[in-house]
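Chemist: coords please:
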Amino acid sequence: MSKNVILSNGERENPSPLIYDKHKKHCIFRTKTLLSEEKKEDEKCTVSVVFIDHEGYIRNAGIIKHTVPELEEGRMPKINAIILHRTDSSTINGTLASFSKGIGAHFIVEKDGNIYQAASLFVYTSHVGKIKSRCKEEKTWSSEEKKKIEAFGWNAKKIHDHEKIKQYPYRYPYNMDSVGIEVIALYDKKNKKWESATDSQKKSIEKLVDIIKNIYELEDRDVYEHDKISYKTEGEGADLYSVN
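Modeler: As a prediction, the model looks like this:
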């Protein structure tokens, strides 16, 4: 794994290229007997290295590049977290079409497990919305902070503006420091229930999350369900990824 560049404020910059350093665990080692000496040739790894290229796209992981220019908002200097979403759509084409309106995540996981990357990892996209107060949700606030936040009432914008100036992880991740993964699934409004992810989707989510975690030095605690950190339909990010 390449080390990130240190910014003036002590944080690490989102660099290029970045290498996924777990690839050796998945190597297929081949040996060859040399007739003259009857000894084995040095073991050679035949697996292509997974990495992020100079444009911010994951390579050699079977991910389909499908850039949606309207998604890319601006430079993302630091990736702190991964946020899991469901699309409330049934097809990849419908999802990509909706992304062209400027709202959407970096990745889409199709029902058959195919992964699409729609935006560079070097830029942020509008996929989170206004974040909740972390200290309020997790009941870790001081009496002074509690008084201040409660004074905002139900004003989501005031809460968001107050929270976003905090350093992560004292706040929830937001657009400018998180990677979004959208999973194609519908919402049943009548029964108020999200469609379950397919087995293929779950395997692909696990694979993608593992790559991003490894490259950007994240932990499972940095993986969030969208509705837990923003004002979204309950269960949107549930049961998509299991913490190991």
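Chemist: switch to C-alpha atoms for all contacts and neighbour counts from now on
Modeler: Fine.
Chemist: what helix or strand does Asp210 sit in?
Modeler: helix 199-215 (DSSP states H and E).
Chemist: Could you list the buried residues of that helix?
Modeler: 201-202, 204-205, 208-215 (16 or more other C-alpha atoms under 10 Å).
Chemist: Taking those residues together, which two end up most distant?
Modeler: The most widely separated members of the buried residues of helix 199-215 are Gln201 and Ile215, with 21.1 Å between them, by C-alpha to C-alpha.
Chemist: picking up where we left off before, after the helix holding Asp210, which helix or strand is next?
Modeler: strand 223-225.
Chemist: Second chain to compare with the first, below:
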Amino acid sequence: MFRIDEDGMVRSALIEARRYTSLERGDMPVVNGIVVHQTGGSTAQSTFNSYANSTVGAHFLIDKDGAIYQTASLYKRANHVGLLRSRCLERHNCQPAELKRLQAATLRQRSTMEHGKAFPDRFPSNRDSIGVELVGEYNRNPEFGTVRGADEYLYVPVTDEQNAALRWLVGELRRLLSVAAEEVYRHPQVSYKTPTEAATASW
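Modeler: Have a look, this model is predicted:
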């Protein structure tokens, strides 16, 4: 078990604080979900190097050996989701008028429409979700002969140590922040990302 201090930092012997205030984009008074990512890089240090000069990142990073780092306050938003998928489109339950608008919209327009909704009519977004990154690179799918976008990349499998740490971390966050089990997602489930990202993550 762990606790969260007044700065939104976790107090636990199992989590090392590596806070990057440049990732924090404003207050996050409520947490409705957790989004699990893979970094695209092969080491934790490469992610730390990126975070030092970036405004895009997540709240936690789990290294391949299972070490957990907290990189942003749980009381602050972080840019980790990207363009938001339409929840009603994914669940096949849009009202006819909204379905027509969504089908005519670009992905960016769809995302803007989703951000105008209150949770739970939309997926958790940057403004109300915790991001957890798993160190893991991607490689080109050898079945692709030419570059055709995100689908041609394959992320490496998540390690057993990472999954053990992820299960513990997600369990603690859900308990402390009252996040429903069905509101924990892999990144591609809520945004337009490489389908294999975090595909082997389990919690």
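Chemist: In structure 2, point out the residues matching the helix holding Asp210 of structure 1.
Modeler: Under TM-score structural alignment, helix 199-215 of structure 1 corresponds to residues 160-176 of structure 2.
Chemist: What of stretch 128-148 of structure 1?
Modeler: Against structure 2, stretch 128-148 of structure 1 falls on residues 81-101 (TM-score structural alignment).
Chemist: Please work out which residues outside the matching stretch touch it.
Modeler: 35, 107-108, 110-112, 114-115, 121-123, 125-126, 131, 187, 189-192 (C-alpha atoms under 8 Å, 6 or more residues apart in numbering).
Chemist: how about a cut-off of 10 Å?
Modeler: When contacts are defined by C-alpha atoms under 10 Å, 6 or more residues apart in numbering, stretch 81-101 of structure 2 is touched by residues 35-37, 56-58, 102-105, 107-115, 120-127, 129-131, 187-193.
Chemist: Just the buried residues of it, please?
Modeler: 81-88, 99.
Chemist: count of neighbours near Leu186 of structure 1?
Modeler: By the criterion of other C-alpha atoms under 10 Å, Leu186 of structure 1 has 18 neighbours.
Chemist: so where does the aligned partner of it in structure 2 fall, helix or strand?
Modeler: Aligned counterpart of Leu186 of structure 1 in structure 2: Glu137 (TM-score structural alignment). Assigned by DSSP H and E, Glu137 of structure 2 belongs to strand 129-140.
Chemist: Beyond that strand, next helix or strand please.
Modeler: Next along from strand 129-140 of structure 2, by DSSP H and E: strand 153-155.
Chemist: returning to what we had before: on average, how far is the match of helix 199-215 of structure 1 from the matching bit in structure 1?
Modeler: Taken over the aligned residues, the distance from stretch 160-176 of structure 2 to structure 1 averages 0.4 Å (mean C-alpha distance after the TM-score superposition for structure 1).
Chemist: For Ala181 of structure 2, which residues are in contact?
Modeler: Ala181 of structure 2 neighbours (C-alpha under 10 Å, 6+ apart): 33-34, 170-171, 174, 203.
Chemist: give me that answer again for 8 Å
Modeler: Arg174.
Chemist: Which position in structure 1 pairs with Asn49 of structure 2?
Modeler: Per TM-score structural alignment, Asn49 of structure 2 is aligned with Ala97.
Chemist: actually His115 of structure 2, sorry about that
Modeler: Checking TM-score structural alignment: His115 of structure 2 goes with Lys164.
Chemist: State the distance from that match to Ile82 of structure 1.
Modeler: 17 Å (C-alpha to C-alpha, to the nearest Å).
Chemist: When those two are compared, which one has more neighbours?
Modeler: Ile82 (25 against 19).
Chemist: Looking at structure 2, name the residue matched to the more buried one.
Modeler: Taking TM-score structural alignment, Ile82 of structure 1 has Ile34 as its aligned residue in structure 2.
Chemist: In this structure its match contacts Glu133, no?
Modeler: No. Between Ile34 of structure 2 and Glu133 there is no contact, the gap being 10.7 Å when judged by C-alpha atoms under 8 Å.
Chemist: Against Ala78 of structure 2, how distant is the residue nearest to the spatial centre of structure 2?
Modeler: The geometric centre of structure 2, computed from its C-alpha atoms, lies nearest to Val35 (C-alpha atoms, centre = their mean), at 3.2 Å. As judged by C-alpha to C-alpha, Val35 of structure 2 and Ala78 of structure 2 stand 11 Å apart.
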